[in-house]
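K.L.:
Just to be clear, the model below is a prediction. Sequence and coordinates:
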Amino acid sequence: MDLQYFFHRSKKLSDENKKFLTGLKKKDIRKVDIAFHELHEAVFEETDCLACANCCKTTSPIFYPVDIERAAKYLRIKPGDFVEQYLRIDADKDYVLQSSPCTFLGEDNHCTIYESRPKACREYPHTDRKKMVQIMELTHKNTLVCPAVFEIVERLKKVGV
């Protein structure tokens, strides 16, 4: 995975991708979902997330109370201790990690709390969810973080929706 090349391309095409994704909001929701889901499957068959882990290196998921409970239980600590040790409250009043890369990212790019990871990590990069048109801003942001999302959008532009 050549992340430098990815960063260069994704940044170069950012405005174009934003315009394309914004335009999808006016399309048939079902057609957009079908196109995204088909490309999600195809791209992730070719993608080894463990070779990249850029999402874990550069962003923080939101930790909801259920995520905090689950992770704390997995680590055998109290939820309050988990919050104090690993989390902070961001500008949106959400719990997020204190720093990047993720505290739980191992040297081999494996998650050390994988079984109890937060919902945001479980669902990332959100390209297989229903009503994709509702998250075009997030999808655009993810084209700058995740090479797979960038590839999905590039293929979408070629096939048209």
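P.N.:
Everything's here; your move.

K.L.:
only C-alpha atoms for contact and neighbour calcs from this point on.
P.N.:
OK.

K.L.:
Who are the contact partners of residue 7?
P.N.:
residue 144 (C-alpha atoms under 8 Å, 6 or more residues apart in numbering).

K.L.:
That one is in what secondary structure piece?
P.N.:
helix 3-12 (DSSP states H and E).

K.L.:
in that helix, what's buried?
P.N.:
The neighbour-count check on helix 3-12 (16 or more other C-alpha atoms under 10 Å) flags 6, 10 as buried.

K.L.:
same thing with stretch 109-118?
P.N.:
Neighbour count says stretch 109-118 has 109, 111, 113, 116, 117, 118 buried, by 16+ other C-alpha under 10 Å.

K.L.:
The third one contacts residue 104, doesn't it?
P.N.:
Yes: contact status for residue 113 versus residue 104: in contact at 6.4 Å, counting by C-alpha atoms under 8 Å.

K.L.:
Check it against this one:
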Amino acid sequence: MDLYEDWQKNSKVKLKEHQTFLKRLKKQKKGKQIDQIVNDLDERAFEHFDCLDCANCCKTISPVVTATDVKRIGKHLRIKETEVIEHYLNVDHEGDYVMNKQPCPFLGSDNYCSIYEARPKACREYPLTQNQGFNQRPALHARNTITCPVVFHVVKELKKNL
């Protein structure tokens, strides 16, 4: 079974188990060690997985879009920042800008992003498995195991390593 099939079959079934594991992981004092293991697992997972085969993140979640992102997207599209906000963004319950529809309005039918070079910072950093402090955000990473097969694989393998 490949990475994608394993994720499709098991991500929801394993969610509670992953939540519990990641909560316990937060209590450990081995943050830098965990980050290195997660980074290595992320690199290995991406050797077997191409985001263009999935694009589930672009289809199901709305990233936070910062003022800097709005400026960059506007420049890329050659439209005013106010037009970016008006045509593509909403304000969420926390007062942040997010995409106004799902799938992302910039996602093509081929899973390519039409603003890839100007995409929001949140998109650039996703799936957050290369960031520092992995063990400090257990709820986020648990949710991401359902959204992203790479995160699912990283958490699954992390459980084996620790």
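P.N.:
Perfect, I can see it now. Because the structure is predicted, anything quoted here is derived from the model rather than measured.

K.L.:
Can you name the next helix or strand after the helix holding residue 7 of the first structure?
P.N.:
Sequence order places helix 14-24 as the next helix or strand after helix 3-12 of the first structure, per DSSP H and E.

K.L.:
relative to helix 3-12, how tilted is that following helix?
P.N.:
Angle, helix 14-24 of the first structure to helix 3-12, by axes from the mean of the first three to the mean of the last three C-alpha atoms, to 10 degrees: 60 degrees.

K.L.:
who's in contact with helix 14-24 of the first structure?
P.N.:
Outside of helix 14-24 of the first structure, the residues that reach it under the criterion C-alpha under 8 Å, 6+ apart are 32, 133, 136, 137, 139, 140, 143, 144, 153, 157, 161.

K.L.:
residue boundaries of the helices in the second structure?
P.N.:
3-10, 15-26, 31-48, 56-60, 67-77, 81-88, 121-125, 138-147, 149-161 (DSSP state H).

K.L.:
any chance of those helices in CSV, plus distance to residue 98 of the second structure?
P.N.:
Putting the helices of the second structure into CSV (distance: least, C-alpha to C-alpha, whole Å) gives the following:
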stretch, distance to residue 98 of the second structure
helix 3-10, 26
helix 15-26, 25
helix 31-48, 26
helix 56-60, 12
helix 67-77, 10
helix 81-88, 8
helix 121-125, 10
helix 138-147, 17
helix 149-161, 22
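
K.L.:
contacting residues for residue 57 of the second structure?
P.N.:
By C-alpha under 8 Å, 6+ apart, the residues touching residue 57 of the second structure are 147, 148.
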